[in-house]
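Participant: sequence first, then the predicted structure:
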Amino acid sequence: MIKPFRVDIPQADLDDLTDRLTRTRWPNEVADAGWDYGFPLARLKELAEYWRTGYDWREHEAALNQLPHFTTEIDGQNIHFVHVRSAKPDSLALVLTHGWPGSFLEFLDVIEPLSRDFHLVIPSIPGYGFSGPTHERGWDITRIARAWAELMRRLGYERYGAQGGDFGSGISTALGAAAPERVVGVHVNYLPTRPDPDAGLELSATDEARLDKIRHLMANRPPYQALQAAAPQTLGYALTDSPVGQLAWIAERFARWTDPQSPVSDERILTDVSLYWLTATAASSARLHHDTPRRTEPCPVPLGVAVFAYDITQSVRPLAERLYDIRHWSEFERGGHFAAMEVPELLADDVRDFFTHLAGSAQER
């Protein structure tokens, strides 16, 4: 059963948040620390004070409630999603999937341009936001992809496309593998390409530089990723009990993974952090790093790739083409890991180009 959903956070939860922020116990910081030790104290205090005294959740809640929200239960798990239908009844449907530490909020600025030509289904990953915590093992990207296939079936979509970044990229390609007869294509704005010494490929200087960056990351696994993969429950105690801890954990990723020319606003960061805090999903969202295997899954449907200059890594096309049916490849000098929030116009245009050309190719055949 699919049920309408309205965002309505109890006032007691907002009052508790304000109280906890007021009573924050701050650590010290060494002189001239900068970013050498992590998120700078002065910047975090600035963000936390604005969250406590200037940020208005109710304003953002009212704006969110202008969207059509729904919930349904799939495979024993509550699933929240936004469903925006295009004014064109025969439009292709797209399922848009976020990642960590994002949420369905990532796509707010692409809803209007994309819904001109597509029906949009924007779910919250199980364990994230209004989908609520997961309660059992095994919610990896493959299981989530199967849930998305069931969600699209319930909504009556026989054929549809998928788009995502971060975990949303893996979920989208896994959806193409889970339902290849229904998924017309997958567009991603994050596609890790591991070095393959046996590939025998001659790579450009640019691609070699990208591979060096990937090798460095593989040899020096980011601390957040290692901790969430190894001990998400242990981390969850701290983040679920301290709003400033949750703020620092997420805001650092926004600071490090975005294009300095297109930073995500403090308002949008605090709305995203508030969503994690108010739904108590720090631990359950982190479990996705633990439960998802670190291997590349095949995807038999056509793939479109958008590469953004300030993302964590940039894809190497010759390596990607050995694994995927690449039909579309774009390179952008602007934008980072949160492309839908940083450069929504660029991402929306690229998504539209990929699926429009894909439909045209299908008609020609």
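Facilitator: Arrived safely, thanks for sending.

Participant: only C-alpha atoms from now on, for both contacts and neighbour counts.
Facilitator: Fine.

Participant: Ile79 in helix, strand or coil?
Facilitator: strand (DSSP: H, G, I helix; E, B strand; the rest coil).

Participant: now it, nearest residue through space, not along the chain?
Facilitator: Ser131 (4.7 Å; Cα to Cα, 6 or more residues apart in numbering).

Participant: neighbours around the one you found, how many?
Facilitator: Residues within reach of Ser131, counting by other Cα atoms under 10 Å, total 21.

Participant: I'd assumed His80 was in contact with it.
Facilitator: Yes: checked against Cα atoms under 8 Å, the pair Ser131 and His80 is within contact range at 4.7 Å.

Participant: list the residues that contact both of those two?
Facilitator: Shared contacts of Ser131 and His80 (Cα atoms under 8 Å, 6 or more residues apart in numbering): 71, 124.

Participant: the strands in the stretch 51-200 of the chain, which residues?
Facilitator: With strands called from DSSP state E, counting those that start in this stretch, the stretch 51-200 of the chain shows them at 69-74, 77-84, 92-97, 118-123, 160-164, 183-188.

Participant: show me where the stretch 201-350 of the chain has its strands.
Facilitator: Along the stretch 201-350 of the chain, counting by DSSP E, counting those that start in this stretch, strands occupy 299-310, 324-336.

Participant: before we go on, here's another structure to hold up against the first:
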Amino acid sequence: MFILATSAAAILATSLAAGALALLPSQVAADPTQQRASTEDTAIRPFRINVPEQALVDLRRRIEMTRWPEKETVADQSQGVPLATMRELARYWAADYNWRKAEEKLNAYPQFVTNIDGLDIHFIHVRSRHPNALPLVITHGWPGSVLEQIKLIGPLTDPTAHGGMAEEAFDVVIPSMPGYGFSGKPTSTGWGPERMARSWPELMKRLSYTRYVAQGGDWGAFVVDQMGLQAPAGLLAIHTNMPATVPADVDKALLAGGPAPSGLSAEETRAYDQLVRTFKQVDYARLMGSRPQTLYGIADSPVGLAAWLLDHNDADGQPAAAVASALNRTSSATGELTRDEILDNITLYWLTNTGVSASRLYWEYKGGFFNAKGVSIPVAVTVFPGEQYEAPRSWTERAYSKLIYYNRVEKGGHFAAWEQPTIFAQELRAAFRSLR
């Protein structure tokens, strides 16, 4: 990897110090590495993204200066993201991609920052025009951001314009997890899913919500499970699209690498086989869980960061497969990810320099992954076919004693809200209907 003397973060800091950015009171820089409030400050401050042009120039220069390795020695993706895929993505990223469109997309929604437990938390907050809308806090995962969920905002806050009914409306709150996007980066340990689960109720309280529901996928699923375990006042129920349902005996067999326990149904056996495959494909998680600070390359090289974020290798190959199929796709009528949407997310990581800080979440969490946690509040579950495993109803009913909704849909993968927002919004309406 090459090293450029002036980093994007340094450019941002220099621009601010020199007064190169004329920021309005409602605007902040795009790299919030410094905490701007004390732990006693509960104010909610307007936020607007305004990335300095110098940072974008630096990004393009770094992409163009990439020192490429030789081509992989296999014809498949078993060695990682293919060289041809990354070269074409880099060519488009440097020459044709426009971050300003993503910036405009995010700035179209009300964004805010508030300090919770000593850390600035960035979030999108959109209130519905319909009365009695149900407040909903949605948590993204890795390698994601709030960009995963913004397609849900319209269908959830204004259901009558998207095939729903007024009484199905939600007020939507989408925070950036600590160390991700425009939230602050923890400077000490302890910011895992459990602490986020304590922070989101405080956020909802500051927004004057006394009753609400929560949704999460990927790491967001861990957060909502922890919220379910902590059962804060006002939390009515949670919805997860990556449920933790694996029974203890099955989890033990998986961790030991042994055969499946006897007596599993056909559906349960299929889920077991899917989990065996998943556990063979999570080398990225093992590295981030043990040595996240070693990933200096993804803070220095945009192409290195892109490859790391793309090689997620979920059941349906997302998002690397999406890049390969979306290299020439500038729009999508069916909901699948486009080339620009994938680059929006990668560029957000680059501009905020959160590749390493986001990775530390894997180091912070010491619990199990898909094992049942003992959540006892009402839970709704949607199973997408491209998820890391398809949770059987039998396991789900055992894992969540107050299961209020369970449905298997025909389309969508690990990034379901991003890939299939229409289906996802319909699922959330149905999931929480009984709580209205």
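Facilitator: The structure has been received and is ready for your questions. All of these numbers come straight from a predicted model, not from anything done at the bench.

Participant: just the strands of the stretch 201-350 of the first structure: most buried one?
Facilitator: strand 299-310 (a mean of 23; mean count of other Cα atoms under 10 Å).

Participant: the first structure: which residue goes with Leu287 of the second structure?
Facilitator: Under the alignment (TM-score structural alignment), Leu287 of the second structure maps onto Leu227 of the first structure.

Participant: picking that back up, now do the contacts for the equivalent of the residue nearest to Ile79 of the first structure over in the second structure.
Facilitator: Using TM-score structural alignment as the criterion, the counterpart of Ser131 of the first structure in the second structure is Ser183. Neighbouring residues of Ser183 of the second structure by Cα under 8 Å, 6+ apart: 32, 113, 119-122, 176-177.

Participant: hang on, the earlier thing: count of neighbours near the match of Leu287 of the second structure?
Facilitator: 17.

Participant: contacts only, for it.
Facilitator: Contacts for Leu227 of the first structure (Cα under 8 Å, 6+ apart) come out as Leu235.

Participant: are any of the contacts of Ser183 of the second structure buried, and which?
Facilitator: With burial judged by 16 or more other Cα atoms under 10 Å, the buried subset of the contacts of Ser183 of the second structure is 32, 113, 119-122, 176-177.

Participant: will you turn those residues into CSV that also has distance to Pro378 of the second structure?
Facilitator: As requested, these are arranged in CSV below (distance: Cα to Cα, whole Å):
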residue, distance to Pro378 of the second structure
Pro32, 36
Val113, 30
Leu119, 30
Asp120, 30
Ile121, 27
His122, 28
Ser176, 25
Met177, 24
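
Participant: so what's the closest residue to Thr210 of the second structure other than its chain neighbours up against?
Facilitator: Among residues not flanking Thr210 of the second structure along the chain, Gly234 sits closest, at 5.2 Å (Cα to Cα, 6+ apart). By Cα under 8 Å, 6+ apart, the residues touching Gly234 of the second structure are 209-212.

Participant: can you say which of those residues are buried?
Facilitator: For the contacts of Gly234 of the second structure, a burial check counting by 16+ other Cα under 10 Å picks out 209, 211-212.

Participant: from the residues you listed, pick the one nearest Val51 of the second structure.
Facilitator: Nearest to Val51 of the second structure, judged by Cα to Cα, of these is Tyr209 at 32.0 Å.

Participant: and that closest one, what pairs with it in the first structure?
Facilitator: With TM-score structural alignment as the criterion, Tyr209 of the second structure lines up with Tyr157 in the first structure.

Participant: against Arg137 of the first structure, how distant is that match?
Facilitator: 29 Å (Cα to Cα, to the nearest Å).

Participant: just Ile171 of the first structure next, same as before
Facilitator: Ile171 of the first structure sits 17 Å away from Arg137 of the first structure, taking Cα to Cα as the criterion.

Participant: higher neighbour count, the two?
Facilitator: Set side by side, Ile171 of the first structure and Arg137 show more neighbours around Ile171, with 28 against 10, by other Cα under 10 Å.

Participant: compute the first-to-last residue distance for stretch 235-250 of the second structure.
Facilitator: In stretch 235-250 of the second structure, first residue to last residue: 30 Å (Cα to Cα).

Participant: ok, now stretch 277-296 of the first structure?
Facilitator: Across stretch 277-296 of the first structure, first to last residue, Cα to Cα, it's 32 Å.

Participant: got it, and stretch 183-194 of the second structure?
Facilitator: 17 Å.

Participant: and if you look at stretch 359-378 of the second structure?
Facilitator: 31 Å.

Participant: what of stretch 54-73 of the first structure?
Facilitator: Using Cα to Cα, first and last residues of stretch 54-73 of the first structure are 36 Å apart.

Participant: just the angle for the lengthiest helix in the first structure relative to strand 183-188, thanks.
Facilitator: Assignment by DSSP state H gives helix 344-364 as the longest helix of the first structure. Interaxial angle, helix 344-364 of the first structure versus strand 183-188 (axes from the mean of the first three to the mean of the last three Cα atoms, to 10 degrees): 150 degrees.

Participant: and the contacts of helix 344-364 of the first structure?
Facilitator: Residues from elsewhere that reach helix 344-364 of the first structure (Cα under 8 Å, 6+ apart): 109-110, 113-114, 117, 161, 163, 185, 187, 304, 306, 328, 330, 339-340.

Participant: repeat for stretch 254-273 of the first structure
Facilitator: For stretch 254-273 of the first structure, the external contacting residues (Cα under 8 Å, 6+ apart) are 47, 51, 55, 57, 60, 102-103, 105, 246-247, 250-251, 309-312, 334-338, 341-343.

Participant: just the buried members of these?
Facilitator: Looks like the contacts of stretch 254-273 of the first structure have 47, 51, 55, 57, 102-103, 105, 246-247, 250-251, 309-312, 334-338, 341-343 buried, using 16+ other Cα under 10 Å.

Participant: on that earlier part again, tell me which of the strands of the stretch 201-350 of the first structure sits nearest to Arg6 of the first structure.
Facilitator: When the strands of the stretch 201-350 of the first structure are compared by Cα to Cα, strand 324-336 sits nearest Arg6 of the first structure, at 31.3 Å.
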